[in-house]
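S.K.: next come a sequence and a model predicted from it.
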Amino acid sequence: MKQPWRGVVYRAHHPRWAFAPDSGEGAARFGGRFNPVGTPALYTALRLQGAWTEAQQAFPFKAQPMTMVAYQVDCADMVDLTDPAILTAWGIAGADLACAWEDMADRGIEPPSWALAKRLVAAGCAGILAPSFAAGAQAGDINAIFWHWSPDPPYQVRVVDDLGRLPRDDTSWR
């Protein structure tokens, strides 16, 4: 049920954090659909438009500046949660993926998607492919979320910046 996944994914970053496009620390600080607070995660999308949609959730009618980054992925131990057979095999309900995680977390209730993420991480999964639940997402928008990643295989999620355009540290903001 775990399988390698290779391809290119995208993420739209707040420009302030363009010097650390593979840190996952923002997700650790605030939590996300598939990571509780304290657990780093790297959220990406399989399509450029999907990455933009994910990043603009709070501003669907007033787009904010973003830095778009591509990543080359060669990652082992991924689970495809867009495949109904995989969901069945893992005993995962679609409602667990689509839960109102932020509202639940704000009320002190552990979202089912967090419990699922903990279970998958404990089973040795490096990440998942999951449908996008962002406002304005298209039916086929898929995200790749990583809990284990590095610039090299077996958990490669490498920033594509062949021309060195991204800043190397936060001094560009001083």
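M.R.: Nice, I can see it. Only a predicted model underlies this, so the values are computations on that prediction, with no experimental measurement involved. Residues are numbered from 1 along each chain as shown.
S.K.: C-alpha only now, for contacts and for neighbours.
M.R.: Noted.
S.K.: host element of G26?
M.R.: In this structure, G26 is located in helix 25-30 according to DSSP states H and E.
S.K.: helices or strands next to the helix or strand just after that helix in the packing?
M.R.: Past helix 25-30, further along toward the C-terminus, the next helix or strand under DSSP H and E is strand 42-45. Judged by 3 or more C-alpha pairs under 8 Å, 6 or more residues apart in numbering; DSSP states H and E, strand 42-45 is in contact with strand 3-13, strand 142-146.
S.K.: so which of those strands is nearest L87?
M.R.: strand 3-13 (14.2 Å; C-alpha to C-alpha).
S.K.: ok, and what's touching the closest one?
M.R.: 21, 43-48, 51-52, 54-55, 66-79, 144 (C-alpha atoms under 8 Å, 6 or more residues apart in numbering).
S.K.: cool, and stretch 58-73?
M.R.: For stretch 58-73, contacts defined as C-alpha under 8 Å, 6+ apart pick out 5-15, 18, 21, 53, 55-56, 135-136, 155-160.
S.K.: can you say which of these are buried?
M.R.: 5, 8-13, 18, 21, 53, 55-56, 155-160 (16 or more other C-alpha atoms under 10 Å).
S.K.: okay, pairing it with this:
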Amino acid sequence: MSDDRDMFAPEVRGTFFRAVDPSFRESAIAGSRAAGRYSRADEPTLYLSSSVEGVEAALVAHPDTRATEPVIVEVDVTAPRIVDLRDPAAGFAAGIDLEDATAPWQQIVADGGVPTSWLVRDRLAALGADGLIDPSRKRPGLWHLVLFRWNTDDAPQVHIRTGAG
């Protein structure tokens, strides 16, 4: 395995987007409340998209998970120690196979199993990663930011953009 410089992307910084139920807008950065591609139900995880188009692509992948029409919230992010799964060298340095990250997961969870994408998260967290960049499966070229921890000491910092969303 290579050193951290090969595994971690340059600091991720910018405005990201998240779809939330309007009644949960104020807690939009609290993280997901259910199991996800990279999270068990009891693992706080913040799923963000790099663009509004990315949010829309993600919503296509999860059409039955929302009771109401979501609103899109803008979130300012500063995140070091992120592994970019779009970069084969970073995945190699971290010992990650992209196929494990992108494999179907929902039915495995429904059947009580552990999807390989959860093991990707476990591996990256054990290596000190605070999150990952996940390429969109629905719209190649788009990508998502997945944070395993945030808004604590030495962790990525995220804040809802005031006056936006």
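M.R.: In hand now; what should we look at? Given the structure is predicted, the values throughout are model-derived calculations rather than measurements.
S.K.: tm score of chain vs chain?
M.R.: Remark: TM-score between the superposed chains equals 0.84 [TM-score structural alignment, normalised by the length of structure 2]; 155 aligned residues with a C-alpha RMSD of 2.2 Å.
S.K.: returning to that earlier point: residues in contact with the helix holding G26 of structure 1?
M.R.: Under C-alpha under 8 Å, 6+ apart, the answer for helix 25-30 of structure 1 is 35-42.
S.K.: between those residues, which is nearest G91 of structure 1?
M.R.: Nearest to G91 of structure 1 among the contacts of helix 25-30 of structure 1: N35, at 18.9 Å, using C-alpha to C-alpha.
S.K.: ok, the most centrally placed residue in structure 2 - contacts?
M.R.: Structure 2 has V146 as the residue nearest its centroid, 1.8 Å off, counting by C-alpha atoms, centre = their mean. V146 of structure 2 makes contact with 38, 45-48, 131-134, according to C-alpha under 8 Å, 6+ apart.
S.K.: pull up the aligned stretch in structure 1 for stretch 123-132 of structure 2.
M.R.: With TM-score structural alignment applied, stretch 123-132 of structure 2 matches the range 119-128 in structure 1.
S.K.: so how far is that stretch off the chain centroid?
M.R.: Its chain's C-alpha centre and that of stretch 119-128 of structure 1 lie 14 Å apart, by C-alpha atoms, centre = their mean, to the nearest Å.
S.K.: likewise stretch 113-132 of structure 2?
M.R.: Its chain's C-alpha centre and that of stretch 113-132 of structure 2 lie 11 Å apart, by C-alpha atoms, centre = their mean.
S.K.: that stretch: which residues count as buried?
M.R.: For stretch 113-132 of structure 2, the neighbour count (16+ other C-alpha under 10 Å) marks 115-121, 124, 129-132 as buried.
S.K.: tell me the secondary structure for the residue mapped onto A70 of structure 1 from structure 2?
M.R.: Using TM-score structural alignment, the equivalent of A70 of structure 1 in structure 2 is E74. Following DSSP: H, G, I helix; E, B strand; the rest coil, the label given to E74 of structure 2 is strand.
S.K.: tell me how far the closest residue to E74 of structure 2 other than its chain neighbours lies from E43 of structure 2.
M.R.: Spatial nearest neighbour of E74 of structure 2, excluding adjacent residues (C-alpha to C-alpha, 6 or more residues apart in numbering): F17 at 4.7 Å. Applying C-alpha to C-alpha, to the nearest Å, the value for F17 of structure 2 to E43 of structure 2 is 20 Å.
S.K.: how about A9 of structure 2?
M.R.: On the measure of C-alpha to C-alpha, A9 of structure 2 and E43 of structure 2 end up 23 Å apart.
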